[in-house]
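>>> Sequence isn't available, so here's the structure alone:
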């Protein structure tokens, strides 16, 4: 991984919504690791009274996310372990850096180890990859967004990790925002609805239901479609798989016809292309790879002996 130079990101809020999602996953993780029995290796080899001290250590350069999950794991497992963080979620970290220390029951530490390291590795991998994308658009107006291409059940935590990396969250679910995608457009066309009419119908139905959503977004893949959509002034228009010159023309069209509408580029976005895409003047770039292709960051546990021995 390339060195990560941007460290000037604000601390990410750890909401009760994220914590609740974490607790559900933690419960499942413990159940699949311990089952309805126990950690037999530790039970057979480690005396119940044995004490230990360990450090959670980064094996790679990256951005940490998931430290806030560790005490929840320890709590859920009923451990007799003291947790002391040495870093904060969202921090840029170096190889060999101590992220936290734990001390107390050696058996409890050993049994909980893999559960909390799995959370840390997965979430830090997402945060680290996100930071690379964010760094790649530095100096432009574009911001990096995730998508709904998340691991089932992990969405809240994975989107939290994206924020730790400096990215922003697209809609958290179908219930939070309206996005008229290509298949919606195709089905609407069968009913004789234009893009403009589809947007008007959505607004009418939301008003009738008394529903409030975060945004109304429409996906287009041609400049002709964009011109139609801009006439209805949605909050966001997603420009799907457009070439660089098309994106530039789309920005000019938006600036002329509906300057308050945000433009989002999507499709064909990777670390090699995102800089050029950002320089076209789009406001947002959505990247599914942040969550569906991130590789876990290598995080390990270093044994430091008994607390008395230091």
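Great, that's in hand. Given the structure is predicted, the values throughout are model-derived calculations rather than measurements. Numbers count the residues shown, from 1 in each chain.

>>> drop to CA atoms for contacts and neighbour counts, all remaining ones
Noted.

>>> Give me the next element, helix or strand, following the top helix by length along the chain.
Scanning the chain for the helix with the most residues, using DSSP state H, yields helix 106-136. As assigned by DSSP states H and E, the chain's next helix or strand after helix 106-136 is strand 143-145.

>>> residues making contact with that next one?
If you take C-alpha atoms under 8 Å, 6 or more residues apart in numbering as the criterion, strand 143-145 is touched by 133, 134, 137, 167, 168, 169, 170, 283, 284, 285, 286, 287.

>>> In helices only, show me those residues.
Members of the contacts of strand 143-145 lying in helices (criterion: DSSP H): 133, 134.

>>> farthest pair in the contacts of strand 143-145?
Within those, 137 and 170 form the most distant pair, 17.4 Å apart (C-alpha to C-alpha).

>>> how about the helices of this structure, start to end?
Under DSSP H, the chain gives helices at 16-34, 40-45, 70-76, 106-136, 155-164, 182-190, 195-209, 223-230, 244-257, 274-278, 289-292.

>>> what about versus this one:
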């Protein structure tokens, strides 16, 4: 199996997270202060809160909590009570923060915004994964992500049991219909097989410039195109908006050819259709709904008086 790297809680994720937090700070404070908190809360007041899910779900984003607190320069201690990827139970705390009460109030909304979004994506992903658990198909995200949130949302997909597709245009070759059209000439688009051959040749000649594994994938939208391209043996062929019967036919053609090419179904994938798609024998199913249709998980701050604990 050839695949893209899984997005983890590494320095790339930290860098993106910190940029988002800086934007959140600018949105909330604009080089000023949280005047309500400054007015009402003594500067040395201590407090504590627990981050508590109001509904069941999947945990994602706790790995970012220390980074958020640090970016706020907040005098807070963070205690994670769950792990990213673990089930969340309504009413059972996932993390605890204690320290300066002003800092807690100032960073509350940013923390909840980020964790609610990531837990929502992870929970959505887990629902889809459950639908295909009895098959050999793997679930993949897409680049249909919130601008600026690409790695964070892909991290959440991984927490929910999904797989990460390419993180960016730098991350391999994915030849689509517009590439075929624009690489053609007056006689029409370039053949899918010719485009795949060019990408494979280019990869071989420029491998040192590329980020491993530099997958070559090509999108086709008909069985005729699929038959044209399968003999070139790209790493993956993406079957775009194929019917169930067309997917089964493509799998049969690939198997008859004894090819190692993996097949990816895309288009019209939702919670109601994914199970049947997986029965066709495709190895991969990509779904933009994991990110662009995920709803936030309802999380809250449950406060307690740290001075009395």
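Looks like it came in fine. Computed from a predicted structure; not experimentally measured.

>>> Show where the longest helix of the first structure falls in the second structure, residue numbers please.
On the second structure, the counterpart of helix 106-136 of the first structure by TM-score structural alignment is residues 101-131.

>>> Could you do stretch 162-181 of the first structure as well?
Using TM-score structural alignment, stretch 162-181 of the first structure pairs with 157-176 in the second structure.

>>> thinking again about what came up before, quick one: closest of the helices of the first structure to residue 100 of the first structure.
Smallest distance to residue 100 of the first structure across the helices of the first structure (C-alpha to C-alpha): 9.5 Å, for helix 70-76.

>>> The longest helix of the first structure vs the second structure, average offset?
Mean deviation of helix 106-136 of the first structure relative to the second structure after superposition (mean C-alpha distance after the TM-score superposition for the first structure): 0.5 Å.

>>> which helices and strands sit right next to the strand ranked longest in the second structure?
Secondary structure of the second structure per DSSP state E: the longest strand is strand 46-53. The contact analysis (3 or more C-alpha pairs under 8 Å, 6 or more residues apart in numbering; DSSP states H and E) places strand 46-53 of the second structure against strand 95-100, helix 101-131, strand 299-304.

>>> Recalculate using a threshold of 6 Å.
Packing partners of strand 46-53 of the second structure (3 or more C-alpha pairs under 6 Å, 6 or more residues apart in numbering; DSSP states H and E): strand 95-100, strand 299-304.

>>> mind putting those in JSON lines, mean neighbour count included?
Shown next, in JSON lines, are these (neighbours: other C-alpha atoms under 10 Å):
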{"stretch": "strand 95-100", "mean neighbour count": "20"}
{"stretch": "strand 299-304", "mean neighbour count": "17"}
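
>>> got TSV for those strands, with distance to residue 42 of the second structure too?
Output for those, formatted as TSV (distance: least, C-alpha to C-alpha, whole Å):
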stretch	distance to residue 42 of the second structure
strand 95-100	10
strand 299-304	16
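
>>> Compare the ones you listed and give me the one nearest residue 118 of the second structure.
Closest of those to residue 118 of the second structure is strand 299-304, at 11.2 Å (criterion: C-alpha to C-alpha).

>>> what's the average distance of that closest one to the first structure?
Mean deviation for strand 299-304 of the second structure: 0.6 Å (mean C-alpha distance after the TM-score superposition for the first structure).
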